[in-house]
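1. dropping a prediction and its sequence here:
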Amino acid sequence: MSNSKDERDGLGPKDKDSGRSRSRRGSRGRGPRGDESRKGASASGPASVDEAPAPREPVRERERAPRDGADERPRRAADRTGAPTTFKGFTLSAFQLQAVRAIEEGHDVLLSAPTGSGKTLVAEYAIHKSVERGKRCIYTAPIKALSNQKYRDFRDDPDIDVGLMTGDVTIHPGAQVLIMTTEILRNSMLENPDSVKDVEYVIFDEVHYMDDPERGTVWEESLIFAPPSIRFICLSATIDNLGQLGAWIEEIRTHELTIISSTKRPVPLKHRFYLPDVGIFDEHKLPRVRKQVKDAAGRSERGGSRRRATFAERMKRRDDARRNETRGFAVLLDELIADKNTPILVFSFSRKDCERLALVNKHRRLLDREESERMEQLLRATMAGFELDEKQMIGELFQLCLRGIAYHHAGMLPVYKEVVERLFTSGLLKLLFTTETFAVGINMPARTVAFYGLRKFDGETFDYLRTRDYLQMAGRAGRQGIDSEGLVVSRLDEKDLVEAPLERLVRGKPEPVESRFRLSYSAILHLIEGLGRERLFEAWQKSFNQFQHREGGRKARERNAHIQKRFLEGLLGFLHEAGFLEEDDEGREVLAPKARVARQVYGFELQTAEWLWRGVLEEVDAAGLAVLFVGLVFEDRRRFNEERIPQRMYGGVRRHAEQIIGKLAKRESQFSVPVALKQPDWGLTPAVVAWMRGAPFDELQDEVDIPAGDMCRCFRMALQVMRQLRSALDSSYDLPDRLSEAIEALGRDEVDARRQLELG
């Protein structure tokens, strides 16, 4: 491997002797769709392994092999190539075997398979191989809950030295196996590349998150900037352009890549629809049901009044429709429960609806006497483990749990969500109403998945689900080794019959992953110092964005390159105008002093550095610092909800802070930057002040009408920014001490993520 500066930067040409055949590299000109032939891929794209013989034993994604107390290392039988055919006591499936062989050969791996099919076992195999060789390994997850779950899994393995870094929690960062969020990995690569130079494998769980509009760029940047020696295991849900994604990874990385695609589920799914006046019906009956409903609607229109309804009448109709929806769904649940199709995961894309539906169903008693006793014992034990007051047993949520019912969403305190997750894995929760977050990564399958609706808010409008999202949630149906098939039922209304893309959801191809490459300010500042401004555009030239646009004609490619270059030049122009970049004695653009602070703060780097440089943080006590940084990260989900915050609650400091960011944002707008700097939102200020004075968490909602989970998450985000700022400052200043005081006071009790993790 070359040791040139270009290769150390991760932006230079590849080593000609890297082990990849010259003919494979020579096929690059065949286009970005990944049509070239390569290991694990046919001429038309990634190889499908679904036709291979079925494994003799089921592969379970999270279960661990039984231990005999003498030899606790995973046992592996080998095939004729020397690769193992079993791992952790389970016979490997066809796609797992192919992935294991690729790992044995030192390849990168891009694996696409349905939810619950056993992708994680491939990652665990790579980790165990690295551990056996004395190498380090990093496992990244898109959400902190999944990171915490994997940390606990590996913590229980005596062969693995494991640590965790999520922003909320740092435990044993020098461990041989390190679990972290993808943002932490990207930040480590930019800030201190030497910290990952001895890593053999990086596992990207849920790599299709590259498609996320807000966070997707982090996955791209990590693949681009990782040292050439690192190998990647990329695990993905089923996507349409796997070959294209693989061709890009193969182009920018050093090692040979094996692409594996499997569409076969260990437990097949049965998709059904439900309409109150029709009942449960199959997909092939859709045309008949549509005609039946259309005819009925026509008769109703001919017999109805043409008078325009009053506002009160329209509101009554809406309320009646809501009640009818609830009653109709109750009939569906009656049928599913009677047919012994529990546990049931009900996906609803409204937090309020999750709670409302759970409470509407509280009359159900889904546990027999023996199960009820086990549930009460388990609930008491789990609450004691998390040091929750037993008086909370009489609360709404836990009373529902005692009936085998619960709800789960991001507005709940993290510890309550974790209690619900523990109860669900026990099999004693028979009916769980949840938002889509329950489908991401955390392996908690059910017998049945029911969709209360198929439309969700995408940040701008309400629209029908993407096929990929539907399949990810539907994939939670069917438990390996228990169910012969999983049942998926979607509740429809008459409008859905006409407008919903029902055939596409059930039978269509999942959407392709699209590049969301957009360098952050902190990434730009790191790259300028490492590469210089003149080479900064090379980062985009290695991006998936550039790769995908090769398919277009010459004019389209040139137009995209012009847009990207103009965007980058706008960012650079703004950074120079705002004093983050300056020229040295030789006329080269270099980082100004405040940029050296900004580059170590991720997400709110410019606002934080500007506050520091403009004196906003001077003479502010610990509570005032907490108010400022919670205001910086908080964004009220509700629209048009401005509440006046009393002047006595750091009104002067807040006004000064807001003016500083307002001026900075005005400068930014002059350079046509498409995503504006976030302005502070002071809506949580009364709760922050009360919390810093020692109030219990359950009293904070007396101060502000914000869900407890949202408050806790914002407090933790503010802690992360304050920790980053503290690390960037010279300890001779007094600000680090005040930040430490604020961090200690804000990060107590329910907000203390490390305490929750250790208790669990």
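-> Now that the structure is in, tell me what you want to look at. Residues are numbered from 1 along each chain as shown.
2. please count neighbours and contacts with C-alpha atoms only from this point.
-> Noted.
3. contacts only, for Ser130.
-> Going by Cα atoms under 8 Å, 6 or more residues apart in numbering, Ser130 touches 136-137, 200-201.
4. with neighbour count, secondary structure and distance to Tyr407 added, can I get these in CSV?
-> As requested, the contacts of Ser130 are exported to CSV (neighbours: other Cα atoms under 10 Å; DSSP: H, G, I helix; E, B strand; the rest coil; distance: Cα to Cα, whole Å):
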residue, neighbour count, secondary structure, distance to Tyr407
Arg136, 22, strand, 39
Cys137, 27, strand, 36
Glu200, 22, strand, 40
Tyr201, 25, strand, 37
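5. ok, and here's another one to check against it:
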Amino acid sequence: MAIMQKKNPIGPKRRNENFSKNRVHTKPRRNFRKKRNKPQPLKIKPGADGRLKKVFASIGVPEKGTFTPDAFQLEAISAVRHSDCLVSAPTGSGKTWIAEQAIARVMEKGGNSWYASPLKALSNSKYAEFSEIFGSENVGILTGDRKENPDAPVIVGTTEILRNQLYDSMHQGQDLATDFVILDEAHFLGDEDRGVVWEEIMIYLPIRIPLLMLSATIGNSDQIAGWLSEIRSKECVVVEETKRSVPLFPLFFHPSGTLLPLLSQNGSGKKLYKKVSTYTNNKLSPGFEISRQLPPFGEILDVLKKYDLLPAIFFLKSRADCDNALGLCKNNFVDDPDRRTRLSQRIRELVGQSDHFAKHRQLRDLEHLAVGAHHSGQLPAWKLMLETLMTEGLLDAVFATSTVAAGVNFPARTIVFLNSDRFNGREFLPLSSTEFHQMTGRAGRRGMDNIGFAVAIPGKFMDIRLIANLVHSPSSYVLSQIKINFSMVLNLLLSHTPDQIEELLKKSFATYMILRGKKKRKAQRLIGNEHKYLWRDFLQHFNFLQETGYVMRDGQLTYDGVWASQLRVDQPLMIAEGFRLSLFPGSDPALLAAIITSFVSEQDTDDRIDKDLIPEKLMKAFVSVKAGLRPFAKHMLMRGFEPRPFFLRPAATIYAWASGQAWEDVLPFSEMAEGNLAMLILRTADNLRHIRGLYEVFPEAAETAGKAIELIMRDPVTGFYEA
């Protein structure tokens, strides 16, 4: 029986993603405004404080002229000729130009360069950009989804691919086939989930290869450089630029529609502007949070349009708010007929032959109102289209979650804050200075704006004083996020003895922070009291691998350990054990894709599902794999490792998609947002690619995995991605 031929009678709807309705907190969320009598909202009428007249007069486009590099850019180019270099500069200040010049110099000498970024979308963008600069024949891309021209002198890819190449070169006893490495968004070193990859690259990279790191401003760049200088036995020069290429002016949007300076002394001070302070201190000040509704975005856009503050990016707290905001902009018609024509033509070009995007529910808002919603619940290709339209100056506003601030070239004249906190996946926390500066880094387009603006709108979850303090606050410290996992242990044991691995772990940034860091006490509190903690964690993983037959007593990998090391995925041992026990379907691509999805899905799901909706062979395979791996999962749990639970609904969803069912049928069954389902498919494809790489050990499964990738990587998931 095919999936979804009848309505699921008992499967409840997925929890609403709108955090305003279903908030999950580990701590009570702070209400920044005291309770008060219910004031009536003011009628919005565009207005501006007299002190803004001079500021608004500076709005405009800079005169076209010969490009002159800034002093920090020239300093970085000079430094990277003889040393490693860490560039810490505001978002949008021109760090990519440094990379371009450095790559050109390496090419002139006949060398190769590797440009690593944290996001596939950013890698795709840089690939297109570098192809224009250096010629498409000289540029390749490696992201997992795409593999083009891999022997080109310039390679663009994700940090995970670069890390994996370092694993392979160490195993084969060969040097990495590049002469220069650029790590973009190097502040990701402090990312809780992915920072370990950046740290591994910095530790494993051969000393002969110069390293250029491009980062948003960070508070402890000298400390990071000191660590790198020590472990790489060569100088790491810090080049810091604190001045924005486009000046930023912070504004306050009074609910009456009047724009005020947020800070005293024409925006350069640290105290609130007197009128803003008066508003903030008055318990009865009118606000926008009447009945917990969204502010009247259409009227707010009218005010911003009157003072030439568009285009704008509005940062909202949830996906639902971003989508619902579009409905409040119904009167934001594009007045300029030329821009209206160019917008329609460009949308038709980007939508192309995709029937799905041609029917997208937000297409009319995009084309007729010049507004869009951008968040992780949307398909990658749709988000990329919005980014393209915004970059080309064809949209008035984009309503986005804060994730758009990190790593995407998505500029505007104005950014608008409605909340002073951010949901990190577990709880709401106040914005950090780094997060704030990343967001405000999108305000003011270099070469397109003389000045950028950050507008704070008062509301229930807005701490105006916090925003004011963040304007001139120093950037946050980056802390080590290194952690041991089974994939790391297996891959290091390919080329190192346990004693050598202990020496590698002593090179970690975490160890350096604890022993020599300026924030030693903070590091000890967050990481541990002594540098041996990583080694103890390694031994715990090492001992388990010995118990389960992946590692021998002398530390060498067994036959199973060698091929399992190639599974550079989140759950390598569970998948490896599935192969050792012959639990996986060997010749059915759709079935293999479905089962592998069970190892990919991270989010909790309500797995109550009508079993009549599940094809018999899928149910049989799922139950067999789950039962077969239960003893191994219990063994992991006994040794202190927590395996993830298996969920049937994601497996059934991918089975339906791989079996050729339409997106419009699969999506409601999945009980996911479009973007979440697309990400599940993309991550499943990543896992299948690693299985495809085991062709010498499991030829049938490898061939089946390749066919499974072809089945699931299709429109509308692929868009600008390729399998």
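-> Ah, there it is. The structure displayed is predicted, hence computed values, not measured ones.
6. structural similarity score between the chains, please.
-> Remark: TM-score between the superposed chains equals 0.83 [TM-score structural alignment, normalised by the length of the second structure]; 644 aligned residues with a Cα RMSD of 3.0 Å.
7. of the contacts of Ser130 of the first structure, which pair is most distant in space?
-> Arg136 and Tyr201 (7.3 Å; Cα to Cα).
8. read off where stretch 496-505 of the second structure ends up in the first structure.
-> Using TM-score structural alignment, stretch 496-505 of the second structure lines up with residues 531-540 of the first structure.
9. contacts for that stretch, please.
-> With Cα under 8 Å, 6+ apart as the criterion, stretch 531-540 of the first structure contacts 9, 11, 224, 517, 524, 527-528, 546, 564-565, 568, 589-590.
10. which of the contacts of Ser130 of the first structure are also in contact in the second structure?
-> Retained contacts for these in the second structure, judged by both residues aligned by TM-score structural alignment, their matches' Cα atoms under 8 Å, are 136-137, 200-201.
11. what lines up with Ala564 of the second structure in the first structure?
-> Using TM-score structural alignment as the criterion, the counterpart of Ala564 of the second structure in the first structure is Ala598.
12. may I have the residues that are in contact with the nearest residue to its match once chain neighbours are set aside?
-> The shortest distance from Ala598 of the first structure to any non-neighbouring residue, by Cα to Cα, 6 or more residues apart in numbering, is to Glu605 (4.6 Å). Contacts for Glu605 of the first structure (Cα under 8 Å, 6+ apart) come out as 521-522, 598-599.
13. returning to that earlier point: could I get the contacts of stretch 531-540 of the first structure as JSON lines with distance to Ile171 of the first structure, secondary structure and neighbour count?
-> Shown next, in JSON lines, are these (distance: Cα to Cα, whole Å; DSSP: H, G, I helix; E, B strand; the rest coil; neighbours: other Cα atoms under 10 Å):
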{"residue": "Asp9", "distance to Ile171 of the first structure": "29", "secondary structure": "helix", "neighbour count": "18"}
{"residue": "Leu11", "distance to Ile171 of the first structure": "32", "secondary structure": "coil", "neighbour count": "23"}
{"residue": "Ile224", "distance to Ile171 of the first structure": "27", "secondary structure": "helix", "neighbour count": "22"}
{"residue": "Phe517", "distance to Ile171 of the first structure": "30", "secondary structure": "coil", "neighbour count": "24"}
{"residue": "Ile524", "distance to Ile171 of the first structure": "29", "secondary structure": "helix", "neighbour count": "21"}
{"residue": "Leu527", "distance to Ile171 of the first structure": "28", "secondary structure": "helix", "neighbour count": "21"}
{"residue": "Ile528", "distance to Ile171 of the first structure": "31", "secondary structure": "helix", "neighbour count": "19"}
{"residue": "Gln546", "distance to Ile171 of the first structure": "38", "secondary structure": "helix", "neighbour count": "19"}
{"residue": "Gln564", "distance to Ile171 of the first structure": "39", "secondary structure": "helix", "neighbour count": "19"}
{"residue": "Lys565", "distance to Ile171 of the first structure": "40", "secondary structure": "helix", "neighbour count": "14"}
{"residue": "Leu568", "distance to Ile171 of the first structure": "36", "secondary structure": "helix", "neighbour count": "19"}
{"residue": "Glu589", "distance to Ile171 of the first structure": "38", "secondary structure": "strand", "neighbour count": "17"}
{"residue": "Val590", "distance to Ile171 of the first structure": "35", "secondary structure": "strand", "neighbour count": "18"}
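14. tell me the one of those nearest Arg369 of the first structure?
-> Arg369 of the first structure lies nearest to Phe517 out of those, by Cα to Cα, at 55.0 Å.
15. what residue of the second structure matches up with the closest one?
-> In the second structure, Phe517 of the first structure lands on Ile482 (TM-score structural alignment).
16. got the contacts of Ser130 of the first structure as TSV, with distance to Glu499 of the first structure columns?
-> Shown next, in TSV, are those (distance: Cα to Cα, whole Å):
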residue	distance to Glu499 of the first structure
Arg136	51
Cys137	47
Glu200	49
Tyr201	45
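17. just tell me what Ala104 of the second structure corresponds to in the first structure.
-> Checking TM-score structural alignment: Ala104 of the second structure goes with His128.
18. list the contacts for that match?
-> By Cα under 8 Å, 6+ apart, His128 of the first structure lies in contact with nothing.
19. is it true that Leu470 of the second structure touches Thr434?
-> No. Using Cα atoms under 8 Å, Leu470 of the second structure makes no contact with Thr434, being 9.1 Å away.
20. of those two, who's got more company?
-> Using other Cα atoms under 10 Å, the more surrounded residue of Leu470 of the second structure and Thr434 is Thr434, with 21 against 18.
21. that one and Val398 of the second structure, how far apart?
-> Using Cα to Cα, to the nearest Å, we find Thr434 of the second structure at a distance of 22 Å from Val398 of the second structure.
22. what distance do you get for the most far-flung residue of the first structure relative to its centre to Glu313 of the first structure?
-> Distance from the C-alpha centroid of the first structure peaks at Gly303, with 50.6 Å (Cα atoms, centre = their mean). Look at Gly303 of the first structure and Glu313 of the first structure: by Cα to Cα, they are 18 Å apart.
23. re earlier: quick check, nearest of the kept ones among the contacts of Ser130 of the first structure to Arg351 of the first structure?
-> For those, the nearest to Arg351 of the first structure is Cys137 (37.0 Å; Cα to Cα).
24. and the closest one? What does it align with in the second structure?
-> Using TM-score structural alignment as the criterion, Cys137 of the first structure maps onto Ser113 of the second structure.
25. how about Thr166 of the first structure?
-> Thr166 of the first structure maps onto Thr143 in the second structure, by TM-score structural alignment.
26. confirm for me that its match is in contact with Ile161.
-> Yes. The pair Thr143 of the second structure / Ile161 is scored as a contact, 6.6 Å apart, by Cα under 8 Å.
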